[in-house]
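mind looking at a prediction? Sequence and model below.
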Amino acid sequence: MNKLRFLHIPKTAGSTFSSILTKQYRGKVNFEFSGDNELDIKRFRELSLGEQKTVVLFTGHAPILTGIPEADDIAIITILREPVSRVKSFCQHVSEGKSPHLVAAFPPESFTLDEFLYSENNEISNLQARMLIDYERHRVEPLVTNFSMEELKNRALENLFEKVRCFGIQEYFDESLILFADTLGWSMPFYEYRNRKDIKRLLKFEDHHIGRIKELNAVDIAVYQAAKERFLDKINSGDYNTKKLAVFKQAKRIISPALHTYRQTGRAIIRLFR
């Protein structure tokens, strides 16, 4: 298979999608970015030249330009999510203690939305646009803070439309998968959802919380609206494989529960569709 990079923006259905990639690239060597760009470059360069050449799939959290040509100069795909929904999901994730780098600052037992949303944490502010430009979690001041909101939007969209081979939209997840499959020559990408939230500890978002999230993500909202419009144009065009999507949705009703059974019991599943 051709080399591929999945630019995984946190809380955009990436965990589920990563499991799909694992199946599509079964047996291939994967390098996963951690979110610490300098450390990731060091980790990759510590591999032998032979080991570096065997990497076929790059996944994980890193900006669109990683500083590793082997990852930057190959086909890139990504998934975007409605910004308010993404941040709400990230808040829930942090409140459950699932972000190790934030547990000390925001321990689950004392987590409050008001504190977190006013904490100046840079992962809740225009993260999708920034990762499409230049994002570094551990940098004190991200480089993109010097851009105007209009510049941020335009740079993010330019990279999304010109440097990314193919992108999906989380709220059109199945449609996105078929687009990826046809573009990249995959088998049918059946899946089960991963990394679900703890329904016993759901956060309650008030109107002022939603207002704060929108305030923090004005650029992401503009980028998402433009990206969604481009995506819908693509899947509503005559080139999109609507027949394959219909077959996929019908088969998924059978296959997805079977995948769950397989993961829970280890029983074999026969692949019925390719």
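Yep, that arrived. Numbering: from 1, shown residues only.

going forward, measure contacts between C-alpha atoms and count neighbours the same way
OK.

residues near the residue lying closest to residue 171 once chain neighbours are set aside, how many?
For residue 171, ignoring the flanking residues on the chain, the nearest one in space by Cα to Cα, 6 or more residues apart in numbering is residue 81 at 7.0 Å. Residue 81 has 24 neighbours, counted by other Cα atoms under 10 Å.

contacting residues around residue 81?
12, 169, 170, 171, 224 (Cα atoms under 8 Å, 6 or more residues apart in numbering).

try this one next to it:
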Amino acid sequence: MFNSINQYPIIFTHVPRSGGTTLVSVMGRQYKKEDQFFFYVREKSGNTDEALAEFSKMPENRQMQMKLLQGHTSYGIHEYYKDYTYITLLRDPVERVISYYYYILKLPGHYLHNILMSNKMKLEGFADSGLSAELDNIQTRQISGIQLKSHEKCDRNMLETAKHNLITHYKIFGITERFDETLLLLQQQFGWNYPFYTALNTIENKPGRNQISARALALIEKANQYDIELYAFAVEQFNQIINNKGPAFQRDLEKFRKYNRIIEKISRPYTGNLGFTLWDFYIKLTR
């Protein structure tokens, strides 16, 4: 555990369609709203330029107040700070692109929605379209922090930079497919209340990977070869971290999953995460 005085702000590099919305909902309950800033994507243009400009113009004392910065940004926001902590979630690249395609189809406000609909674009065409940098090793792009023009391709230098940043600058990086373990690592690192959650921003009736054509899968893999390597590297490192935690971590994980199921049942009929809010309030009273 590093010095808690020097860990803020937490900078969450939110990779699109990685489970980050659920993580954001958890983190949002841990800190005051005025101590958070969202680098959200303007869906009409598909970038965070306006949010970045807004943040850069913020008075320095307000910037220094921030405990949590989050959004679809790349490594590099720390230039405003002497002390900081990066975190991120990485997802299986093929699953991420599949999810992104079906997400766009179901979100009329997304800047790519009309293009897909007007061209009746199937997943195969989408994967090979080059419509967005998010189809070309977006995880490598974001973690490397190397800025490219929209038409420029990732290269191996970006991959190696991303690996270096992940190990050197990201105090905790999680795996979407290992979300509960990731949350527990974060909770232990930052001293959070139990990070109970319910999955958000999910896509109903999305076909499984075994229902996707071999050609579509091959095209996604071809366009995301560096992300596939980065993900494999991250999983290997993540496994080592979990193994080093020992049996006590596994016992805590089982307990967390058990209680999360209970809290989720309470919250499901309501809006506003009622069960989670009540739990947080109970923890504060009993501390």
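Done, it's in. In this text the structure is predicted, and so the values were computed from the model without any measurement.

so how far is residue 272 of the first structure from the residue nearest to residue 171 of the first structure?
Using Cα to Cα, to the nearest Å, one gets 31 Å for the distance from residue 81 of the first structure to residue 272 of the first structure.

try residue 17 of the first structure
According to Cα to Cα, residue 17 of the first structure stands 20 Å off from residue 272 of the first structure.

tell me which of these two has more neighbours.
Taking neighbours as other Cα under 10 Å, residue 17 of the first structure and residue 272 compare with residue 17 leading, 22 against 8.

what about the aligned residue in the second structure for the more buried one, distance to residue 184 of the second structure?
Under the alignment (TM-score structural alignment), residue 17 of the first structure pairs with residue 23 of the second structure. According to Cα to Cα, residue 23 of the second structure stands 12 Å off from residue 184 of the second structure.

surely residue 195 of the first structure and residue 15 touch.
Yes. Assessed by Cα atoms under 8 Å, residue 195 of the first structure is found in contact with residue 15 at 6.4 Å.

which one's more surrounded, these two?
Neighbour count, other Cα under 10 Å: between residue 195 of the first structure and residue 15, residue 15 has more, with 17 against 12.

element containing that one, please.
If you go by DSSP states H and E, residue 15 of the first structure is part of helix 14-24.

same for that helix, what does it pack against?
Applying 3 or more Cα pairs under 8 Å, 6 or more residues apart in numbering; DSSP states H and E, we find helix 14-24 of the first structure packed against no helix or strand.

and that helix against the second structure, how far off on average?
Its aligned residues in the second structure lie a mean 0.7 Å from helix 14-24 of the first structure after superposition (mean Cα distance after the TM-score superposition for the first structure).

the helix or strand just after that helix aligns to what range in the second structure?
Following helix 14-24 of the first structure in sequence order, the next helix or strand is strand 29-34 (DSSP H and E). Using TM-score structural alignment, the residues of the second structure aligned to strand 29-34 of the first structure are 35-40.

helix, strand or coil: sort out the aligned partner of residue 255 of the second structure in the first structure for me.
If you follow residue 255 of the second structure across to the first structure using TM-score structural alignment, you land on residue 247. Here residue 247 of the first structure is recorded as helix under DSSP: H, G, I helix; E, B strand; the rest coil.

same thing with residue 86 of the second structure?
Residue 86 of the second structure is classified as strand under three-state DSSP.

surely it meets residue 170?
Yes. Under the criterion of Cα under 8 Å, residue 86 of the second structure makes contact with residue 170 at 4.6 Å.

hmm, back to that, show me what contacts the match of residue 17 of the first structure?
Contacts of residue 23 of the second structure by Cα under 8 Å, 6+ apart are residue 183.

could you redo the last one with a cut-off of 10 Å?
12, 14, 88-89, 176, 179, 182-183, 195, 197-200 (Cα atoms under 10 Å, 6 or more residues apart in numbering).

how about the strands in the stretch 151-287 of the second structure?
170-175 (DSSP state E, counting those that start in this stretch).

just tell me what residue 129 of the second structure corresponds to in the first structure.
So, by TM-score structural alignment, residue 129 of the second structure is matched to residue 119.

neighbours of residue 238 of the second structure, how many?
With other Cα under 10 Å as criterion, residue 238 of the second structure counts 19.

so what corresponds to it in the first structure?
Checking TM-score structural alignment: residue 238 of the second structure goes with residue 231.

surely its match meets residue 176?
Yes. Here residue 231 of the first structure reaches residue 176: they are 8.8 Å apart, a contact under Cα atoms under 10 Å.

list the contacts for residue 197 of the second structure?
By Cα under 10 Å, 6+ apart, the neighbours of residue 197 of the second structure are 22-23, 25-26, 180, 183, 260-261, 263-264, 267, 273, 275-276.

next one: residue 169 of the second structure
Contacts of residue 169 of the second structure by Cα under 10 Å, 6+ apart are 75, 84, 85, 86, 87, 143, 163.

ok, residue 133 of the second structure next?
Contacts of residue 133 of the second structure by Cα under 10 Å, 6+ apart are 46, 141, 148, 149, 150, 151, 152, 153, 154.

hang on, the earlier thing: quick check: the match of residue 17 of the first structure vs residue 17 of the second structure, distance?
12 Å.

for residue 160 of the second structure, same thing?
Taken as Cα to Cα, the span from residue 160 of the second structure to residue 17 of the second structure is 23 Å.
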